[in-house]
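K.L.:
Fold the following, please.
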Amino acid sequence: MNARVHLVSLGCARNDVDSEELLARLEVGGFEITDDPDAADAVVVNTCGFIDAAKKDSVDTLLAASDLKESGRAKAVVAVGCLAERYGSELADALPEADAVLGFDAYPDIADRLRWIMAGGHHQAHAPRDRRLLLPLAPADRPGAADTVVLPGHGPTERGGSPASGPAVLRRRLDDSPMAPLKVASGCDRRCTFCAIPSFRGSYLSRPPGELVAEARWLAERGVKELFLASENTSSYGKDLRAGPQALENLLRELSRVEGIEWLRVSYLQPAELRPGMIEGMLGVDKVVPYFDLSFQHAAPAVLRRMRRFGDPDSFLGLLDRVRAVAPEAGIRSNVIVGFPGETEADLATLAQFVSAARLDAMGVFGYSDEVGTEAETLTGKLPDDVVAERVESMSMLVEQVCAERAEARIGQRVQVLVEQPDGVGRAAHQGPEVDGTTRVAGRAALRVGSLVWATVTAADGIDLIAAEAR
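P.N.:
Predicted structure coming up:
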């Protein structure tokens, strides 16, 4: 019997795609995949290294997995992902319970490496590298720059064509959800002072359109109805491919032609990079839902400058006006950081006024904490932890009120819902996965998962909606 491996995926949608590709490589490499950790011969943890809470969760998960070596049948516990890439040998030294710490470069031959580790082979953890110092491949050198593209775990395909003969595995899905993330790029070229992602994810690297279309077809064949386009900065898509000023819109047009895909959702757009006509261009593509995930992070100009970001309340509100002029019922979400070094009471009041005026559908509120190796770690004007916590609490209360009012304003609207559970719970077009609430279509004993139904909103519970199926 083949050795069994269990994989735990932590963090964002981009990590989930990495996890699915790792599972595919392991399965093609001869491993049996199991959802039961107690039945696994090896446990792989795809870690997150973004913020302190995510790091702690990753370490706790690795420690829990290591217990299986005594209570279960596991012979090895392996750390991969962002925490492993970011800290490498430092993590290995601090966490001897993990049998190996593998960086991104280990992914292509993960099956051989895992087999070696399970057999007792020693693996030297890699030394952390600042990937900002590594030159990305030139467009002509990348897979997919010629007439064919090579997909993970797949044989070559013609650009934009169907997969050629060979192993029919791109990803091994973590679940059977009708929504799947599609990672359109990795890395980031921005240098926000609070963010360490470029140091371990590298510079921005777009995936070729033909590769993405082929993967979208593969997902559609497996029942996926919604593609969630994910990257660290989706508004930058195609800049490194020399694909022209409308690279993202052109990609969306190609994806909209994939039979079986009904919704295209774009995540993580940088307000400073939304060029003229981009909003209209995106919403003008068939199947693109009216949804904007806009990374504001703050609204006070002084704080934004210290973050090395751009904008002010007037420009941000103007952007929201442009979105709503094209799509009045669009879903708009964002994230903000409070308690950033040097943030004054006046800055916090500016942010609060913006939140009240912006009327967003959902917003994440995060308290600032130092990230090792970032410029913000060296800034003066650090606020005490209790002050940061107070500001998180007050801003969260305001956000909860504003977003609940926005949800109540949708009562009476006719919305299209992607059903994700048999009891009729799903998401309306303005709701992104996991973070923007749900819509429950009441009045039916069961609805087919993956179906799109029209319904009228009858009530709101926080940011969640209740709707009656339209007849």
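K.L.:
hey, let's count contacts and neighbours off CA atoms from now on
P.N.:
Fine.
K.L.:
Select the longest helix from the chain.
P.N.:
With DSSP state H applied, the helix covering the greatest number of residues in the chain is identified as helix 385-408.
K.L.:
where do the helices sit along the stretch 101-250 of the chain?
P.N.:
With DSSP state H, counting those that start in this stretch applied, the stretch 101-250 of the chain shows helices at 110-118, 197-201, 209-221, 247-256, listed in chain order.
K.L.:
any residues touching the longest helix of the chain, and which ones?
P.N.:
Contacts made with helix 385-408 from outside it, assessed by CA atoms under 8 Å, 6 or more residues apart in numbering, are listed as 338-339, 352, 355-356, 359-363, 365-368, 459-465.
K.L.:
Buried only: go through these for me.
P.N.:
338-339, 352, 355, 359-363, 365-368, 459-460, 462-465 (16 or more other CA atoms under 10 Å).
K.L.:
Sort out which residues of stretch 4-15 are buried, please.
P.N.:
Of the residues in stretch 4-15, those buried by neighbour count under the rule 16+ other CA under 10 Å are Arg4, Val5, His6, Leu7, Val8, Ser9, Leu10, Gly11, Ala13, Arg14, Asn15.
K.L.:
what's near enough to touch the first one?
P.N.:
So the one you mean is Arg4. For Arg4, the contact set (CA under 8 Å, 6+ apart) comprises Phe31, Glu32, Ile33, Thr34, Ala39, Ala40, Asp41, Ala42.
K.L.:
Tabulate these in a markdown table, adding columns for secondary structure.
P.N.:
What follows is these, written out as a markdown table (DSSP: H, G, I helix; E, B strand; the rest coil):
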| residue | secondary structure |
| --- | --- |
| Phe31 | coil |
| Glu32 | strand |
| Ile33 | strand |
| Thr34 | coil |
| Ala39 | helix |
| Ala40 | coil |
| Asp41 | coil |
| Ala42 | strand |
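K.L.:
Please generate a structure for the following sequence too, so the two can be compared:
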Amino acid sequence: MSARSVHITTFGCQMNEHDSERMLGMLDALGYAPTEDRDAADLILFNTCSIREKADDRFVAHLRQAAAVKRRRPETLIGVGGCWAQSVKDQVFRQFPFVDVAFGPGQVHKLAEFLTSDSLTAQGFFEFEGFTGHLPARRARDVQGWVQISAGCNQRCSYCIVPSTRGREVSRPLEELVDEVRGLVADGVREVTLLGQNVNSWGVRLRPHPSTFATLLRELDAIEGLDRIRYTSPHPQDMKEDVVLAHAECPSVCEHVHLPLQAGSSRILKLMRRTYTREHFLDRVALIREHVPDCAITTDIIVGFPGETEADFQETLEVVDEVGFDGAFTFIFSPRRDTEAALMEDDVPHEVKVARMERLVELVQRRAHERAQRFVGRTLEVLVEGPSRHDPSRMRGRCRHNKVVNFEGLAVPGELVPVEITGATSQTLTGELSLVARAAAF
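P.N.:
Below is the predicted model:
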């Protein structure tokens, strides 16, 4: 009997990418092999996001295509997991009767229970059970791995649907995380990315032994063979000096911090329930640059939040100009179901939002381009990921500052190689493999 096949489409954040890897690892144990051909798959899976309206719209279009496959091949199973499924749990089967199984982010393991049950009648799994990630993962890259350190979030940002889709924050024990990373390193992983909705509040509520995110970073840094540690995302309120010092003192903790700003106006931040002010955010940036001067700082910014005036938006532009971010994810506000902001009057006209977004993006890219010039002429350590996406004759990788580097020279995916940087844009660096540095065992 031939192996059954699964096609999975992932929307949204790195946490979702990790959840998809865990789904594939679990399905591999059940005899399912991944396929790129959705039309021929025995199981069509969607791992969904509900942070922004566009993600919803894109997903529903894909789901309609899967329904067409099921009409041609009725034995095909369709599964929907992730935040969107959790957010519409009361209506998913009524709205989409062709779906066979639906499950929230905390119920990934229930997919296996459904597939191995005697009767494949439509089922939904949406309970919060804390961390349910003790599943094998099928990693997309051999030398890079995700590690989920916590589940859920205790923040109540007025625009965010995550607390209702992923539940209250639950931290995994320190010893368990150290053991998992040791296992990944033994399996050839050189770089890990720690995942959580608010990573730097990790450990505070662990019982009987509370801990801190800085302690976790130092414990992982001590693991022999681990070259790089990244994490996403911290919250400015919880970005303490001990974490910044871990960046400065731990060789494997990368020189990159993704610090979400969301808005540069303290008035708008209060409406967003972000629990910090413009001044506190700038203080955290100053602290990072004091201890890690070369650190790359990236951010998230929302344009057109309810009540945002031109003066508020100017304050956002002022912060962006003052900080000089190395990159930013920028979004036009769209209300999400079951959030406080969805009940606010969306009083910023769409054309104003679009115009503000254009001004913001221009400034972000100009400052990021200026910041990137500091790398030209330097030799950076690059973790090779494979051929360049736009020019297969060149190689592609990332430096410790999380910038994509396209370079000339021969290298193998998974290698750490020295690259002399010859050019820089707002988003990528270009360079040449430094044979001299490589020969000297860079």
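K.L.:
and of the helices of the stretch 101-250 of the first structure, who's closest to Gly373 of the first structure?
P.N.:
Nearest to Gly373 of the first structure among the helices of the stretch 101-250 of the first structure is helix 197-201 (8.6 Å), distances taken as CA to CA.
K.L.:
can you give me how far that closest one is from the chain middle?
P.N.:
With CA atoms, centre = their mean, to the nearest Å as the basis, helix 197-201 of the first structure stands 15 Å off its chain's centre.
K.L.:
cool, stretch 82-100 of the first structure as well?
P.N.:
A distance of 23 Å separates the C-alpha centroid of stretch 82-100 of the first structure from that of its chain, computed with CA atoms, centre = their mean.
K.L.:
now the helices of the stretch 101-250 of the first structure in JSON lines, with mean neighbour count?
P.N.:
As requested, the helices of the stretch 101-250 of the first structure are arranged in JSON lines below (neighbours: other CA atoms under 10 Å):
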{"stretch": "helix 110-118", "mean neighbour count": "18"}
{"stretch": "helix 197-201", "mean neighbour count": "23"}
{"stretch": "helix 209-221", "mean neighbour count": "22"}
{"stretch": "helix 247-256", "mean neighbour count": "21"}
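K.L.:
Can you check which of those helices gets nearest to Leu91 of the first structure?
P.N.:
Each of these was scored for nearness to Leu91 of the first structure using CA to CA, and the closest is helix 197-201 (14.1 Å).
K.L.:
equivalent range in the second structure for that closest one?
P.N.:
Alignment of helix 197-201 of the first structure against the second structure: residues 162-166, by TM-score structural alignment.
K.L.:
quick one: the matching stretch to the first structure mean distance?
P.N.:
Once fitted to the first structure, stretch 162-166 of the second structure is off its aligned match by 0.7 Å on average (mean CA distance after the TM-score superposition for the first structure).
K.L.:
what does that stretch contact?
P.N.:
Under the criterion CA under 8 Å, 6+ apart, residues 51, 83-84, 86-87, 104-106, 128, 151-156, 338 lie in contact with stretch 162-166 of the second structure.
K.L.:
try it again with 6 Å
P.N.:
In this structure, residues lying in contact with stretch 162-166 of the second structure by CA atoms under 6 Å, 6 or more residues apart in numbering are Cys83, Gln86, Ser87, Gly152, Cys153.
K.L.:
cool, and stretch 364-375 of the first structure?
P.N.:
When contacts are defined by CA under 6 Å, 6+ apart, stretch 364-375 of the first structure is touched by residues Thr193, Phe194, Ala196, Asn335, Val336, Ile337, Val338, Gly339, Phe340, Glu377, Val388, Val392.
K.L.:
quick one: which of those residues is nearest Asp175 of the first structure?
P.N.:
Set against Asp175 of the first structure, the nearest of the contacts of stretch 364-375 of the first structure by CA to CA is Asn335 (27.0 Å).
K.L.:
any idea what the closest one aligns with in the second structure?
P.N.:
The criterion is TM-score structural alignment: under it, Asn335 of the first structure has Asp300 as its aligned partner in the second structure.
K.L.:
contacting residues for its match?
P.N.:
Shown in contact with Asp300 of the second structure (CA under 6 Å, 6+ apart): Pro260, Leu261, Gln262, Ala328, Phe329, Thr330.
K.L.:
Whichever helix or strand comes after the longest helix of the first structure packs against which elements?
P.N.:
Under the assignment DSSP states H and E, the closest C-terminal helix or strand after helix 385-408 of the first structure is strand 414-419. Here strand 414-419 of the first structure is seen to pack against strand 425-428, strand 452-461 when contacts are counted using 3 or more CA pairs under 6 Å, 6 or more residues apart in numbering; DSSP states H and E.
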